[in-house]
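Okay, predicted coordinates and the sequence, questions at the end:
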Amino acid sequence: MEDKNISNEIILNYELLKLTSVPSPATPKSSASHLSPNPTEPVSLCKCLLSPEPSKEEIISERKKMMFSAVFRTESYLRERRIPELIRFLLTKILARDPDSNVSTYLSNLLDDCMIFRAGLGVAPVLFEDRHLKAIVNSFDPSQRGWLTVGQVRRAFMTLGLTPDDNLLDRTPTDIVFQSLKEKQELELFNLLAAGMKPLRDNESEP
């Protein structure tokens, strides 16, 4: 009988405990726990925030330095002497020569004429002869007015690959245009042949 009373008392206390106990609200997890990274995972950084690695200085050998120096001296010599322009001039003259003439003989005579002209003793072996210049001037004056405008004079110079003068008349006579083209062509050829040469003294002779 006592055991039954004890059991009933235990059950009653359990029921009272269930009725009187207030369920505690669920503790919300801290948002910081979700934001905090896992300490075991690595944190990646943007490469733009990292300092660049110091570049290793390239060591140039003495052989390369000698090669670079030789190339620089060669390019400077060719540029100072205007060798590429001279080669283009010679090739153009060879292409415009009489096809029946020998190339080696023509080139040898052409070089002699260039040397003589540079010394101021011969005729300029220019690319365009007088008949070519007259044809160019007449093409800009088909009505034979006897003069050319500023734009026509500039186009005539540019057609021959020459640089026109800065001060041009509104109406330049055709004979003056022809003479200007001739003198400008000879002057540019002389500057090409004399490129890189030092001025000679009075008591010195050209080698």
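On my side now, so go ahead.

C-alpha only now, for contacts and for neighbours.
OK.

What is the burial count for residue 136?
Neighbouring residues of residue 136 were enumerated by other Cα atoms under 10 Å; the total is 18.

Regarding it, which helix or strand does it belong to?
helix 130-139 (DSSP states H and E).

if we look at that helix, which residues are touching it?
When contacts are defined by Cα atoms under 8 Å, 6 or more residues apart in numbering, helix 130-139 is touched by residues 144, 156, 174, 177, 178, 181, 182.

In TSV, list these along with distance to residue 81 and secondary structure.
What follows is the contacts of helix 130-139, written out as TSV (distance: Cα to Cα, whole Å; DSSP: H, G, I helix; E, B strand; the rest coil):
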residue	distance to residue 81	secondary structure
144	42	coil
156	28	helix
174	35	helix
177	30	helix
178	29	helix
181	24	helix
182	24	helix
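
Compute the first-to-last residue distance for stretch 92-111.
Taking Cα to Cα, to the nearest Å, stretch 92-111 runs 13 Å from one end to the other.

Next one: residue 111 from residue 184, what distance?
Look at residue 111 and residue 184: by Cα to Cα, they are 21 Å apart.

most neighbours, which of the contacts of helix 130-139?
With neighbours set by other Cα under 10 Å, the maximum within these is found at residue 181, which has 25 neighbours.

Next one for the comparison:
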Amino acid sequence: MNYPLPLQSVVDELGRFPGVGPKSAQRIAFWLMRQPAEDVARLAQSLERMTTELSFCERCCNIAQTGGLCPICADDRRDQATICVVENPPDVMAVERSGAFHGTYHVLHGVLNPLEGVTPDRLRIQELLQRLHGPVKEVILCFNSNVEGDATAMYLSRLLQVPGLVVSQPASGLPVGGDLEFADDLTLGRAIDGRRILVD
């Protein structure tokens, strides 16, 4: 038996969220029904503002105000010669919290995963290659320590064999299978400071 259509449509939409199964979607939908109408309206407005006012940075593909650069790319005090390549925007925040990196970023919006249909053309790799025409001297490949992250780093290290470009990777110390966004600031900072060169 399905719920009334307005409720079922909310359950169906919530069920599309990563990590939210049918039971969790139902719980969230029923929780929303119990909230004051103004709270639910505020949530709906926040979601709408997010989709209309935010986009991705024209340069690094991180989150930015629509039609512009993110605050990091717009900051001329950042080291434009060094790019830290990460999987997703939360990884940018994790590296920033470490305080060890003062360059710019490039967000791929995923990692290679052929089993799920994520091939190089589905990632923001072409945008990264275009940035190499500028003052870039080093690219740091900073991915989660898992099969997909390692495969992406290996693929990019082969692709980025450009004269005069150093390609490096954070030193060991990050837990195998662990996500960057959950790594503690000190460990992540030390891993970036002690990065190892893959291509010179």
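On my side now, so go ahead. Note that the structure is predicted; figures quoted are calculated from it, not measured.

Now the TM-score, please.
Overall, the chain-to-chain superposition scores 0.21 on the TM-score scale (TM-score structural alignment, normalised by the length of structure 2); 77 aligned residues with a Cα RMSD of 5.8 Å.

hang on, the earlier thing: can you tell me which of the contacts of helix 130-139 of structure 1 lies closest to residue 87 of structure 1?
Taking Cα to Cα as the measure, residue 87 of structure 1 sits nearest to residue 182 out of the contacts of helix 130-139 of structure 1, at 21.6 Å.

show me what contacts that closest one?
Under the criterion of Cα under 8 Å, 6+ apart, the contact list for residue 182 of structure 1 reads 130, 133.

same deal with residue 138 of structure 2?
If a contact means Cα under 8 Å, 6+ apart, then residue 138 of structure 2 has 81, 82, 83, 165, 166, 167, 168 as its contacts.

do you know how far the second one is from residue 141 of structure 2?
Residue 82 of structure 2 is 11 Å from residue 141 of structure 2, where distance means Cα to Cα.

Same check on the fifth one?
The gap separating residue 166 of structure 2 from residue 141 of structure 2 is 11 Å, by Cα to Cα.

Near the residue nearest to residue 115 of structure 1 when sequence neighbours are not counted, how many residues? Count them for me, please.
Leaving aside its sequence neighbours, residue 115 of structure 1 sits nearest to residue 193 (Cα to Cα, 6 or more residues apart in numbering; 8.0 Å). Applying other Cα under 10 Å, we find 19 other residues in the vicinity of residue 193 of structure 1.

Residue 154 of structure 1 too?
Other residues near residue 154 of structure 1 number 17, with proximity taken as other Cα under 10 Å.

Tell me which helix or strand it sits in.
Assigned by DSSP H and E, residue 154 of structure 1 belongs to helix 150-159.

What residues of that helix count as buried?
Of all the residues in helix 150-159 of structure 1, those buried under the rule 16 or more other Cα atoms under 10 Å are 152, 153, 154, 155, 156, 157.

That helix vs helix 130-139, what angle?
Orientation of helix 150-159 of structure 1 against helix 130-139 (axes from the mean of the first three to the mean of the last three Cα atoms, to 10 degrees) gives an angle of 150 degrees.

Helix or strand next in line after helix 150-159 of structure 1, which one?
Toward the C-terminal end, the helix or strand that comes next after helix 150-159 of structure 1 (DSSP H and E) is strand 172-173.
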